[in-house]
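1. Fold the following for me, if possible:
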Amino acid sequence: MTQPPHDEPTAQSPEELREQVEQTRHELGDTVEALADRADVPARAREKAAELKEQAAVRAGEVKAKAAEAASLVQEKLPDPVKDKAAWTASQARAKAAQAARAWQDKAPEPVRARTAQGARVAQDNRGLLLAAGAALAVTWLVFRRKD
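-> As a prediction, the model looks like this:
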């Protein structure tokens, strides 16, 4: 006959023995489940990817906020003549862009126009991400420019 481990009391009745067996089954089930979770590498990779995606989204939001703050500060410090010139230049640029778009529609082959429209839709759908990436590039450029 085997002796029970020293740290566990022996059962005094069949009911106590059943309770011990049930508790041991429960603990064993938890252990097996934990081991299965650790062995499921694809699931762990998906969890890590989701975690990194969330961190990237938070960081992108922070960068976007900093870029907006920096743009606001620059806008406040610009003299009125520069603001007026920028507004005029922007309206001229929009007019030139509209003129170029009309010329493009008239002269570009259909497959090229379709691909371009698809690319424009993708860019428009991911506008926030593109703006955050542009802001991050601008901030990075400013940081490295100051170090020189």
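2. drop to CA atoms for contacts and neighbour counts, all remaining ones
-> Fine.
3. Now for residue 54: which residues touch it?
-> In this structure, residue 54 makes contact with no residue, judged by Cα atoms under 8 Å, 6 or more residues apart in numbering.
4. Would you do the same for the sequence below? I want to compare the two.
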Amino acid sequence: MLEHVGTAHDDAELAALMVLARKKLYPGQGELALEGISGPVAEGRAAAAVITSKSNVVLWQVLRTGYDRLGFDAIDDEAFAQLVLARIVEPTSKADSLRVLDDLGIPHASLRTMFRSLCRAADRDYRATIASACFAHAVVAGDVSL
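-> Just a heads-up that it's a prediction; the model follows:
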């Protein structure tokens, strides 16, 4: 649906019409007041945000907590954990997983260390450790009957 909300002759009128149009577009939609973040400026345009850093710490903490709760922390190999969690965020190649970690703002091991972690995974039978951890988690938290 298209609705004409008015004609602006200057920036002030345009700002007022933009506010009116937003109210019509999202009726009853309030704004969450966030402390330390300014709202729309006088001319009706949103204030510019200042990006001080780029990090998805909360996402990483949630993924890491899930990894640990499943018992995968029994492996005790940080490079392996980073590789696994990066590939949950974005299924990609092992080498490109470093880009995913960079995009998340997570400090990470080097590419060679990541590849060595995969050799350790085979040598130390991480698969059996993970399978045992999954079974232990299912026994405590779920139904193991077929």
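5. What's the TM-score once they're superposed?
-> Comparison of the two superposed chains (TM-score structural alignment, normalised by the length of the second structure) gives a TM-score of 0.23, and 50 aligned residues with a Cα RMSD of 4.2 Å.
6. So residue 98 of the second structure: helix, strand or coil?
-> helix (DSSP: H, G, I helix; E, B strand; the rest coil).
7. what about residue 136 of the first structure, how many neighbours?
-> 19 (other Cα atoms under 10 Å).
8. mind checking the SS state of it?
-> helix.
9. That one and residue 63 touch, don't they?
-> Yes: Residue 136 of the first structure is within contact range of residue 63, at 6.1 Å (criterion: Cα atoms under 8 Å).
10. Tell me the buried residues in the strand or helix carrying residue 17 of the first structure?
-> Per DSSP states H and E, residue 17 of the first structure falls inside helix 14-39. Using 16 or more other Cα atoms under 10 Å as the test for burial, helix 14-39 of the first structure gives residue 20.
11. other SSEs contacting it?
-> If you count contacts as 3 or more Cα pairs under 8 Å, 6 or more residues apart in numbering; DSSP states H and E, helix 14-39 of the first structure packs onto no helix or strand.
12. next helix or strand past it?
-> Downstream of helix 14-39 of the first structure (by DSSP H and E), the next one is helix 41-77.
13. Figure out how far that following helix is from the centre of its chain.
-> Helix 41-77 of the first structure sits 6 Å away from the centroid of its parent chain (Cα atoms, centre = their mean, to the nearest Å).
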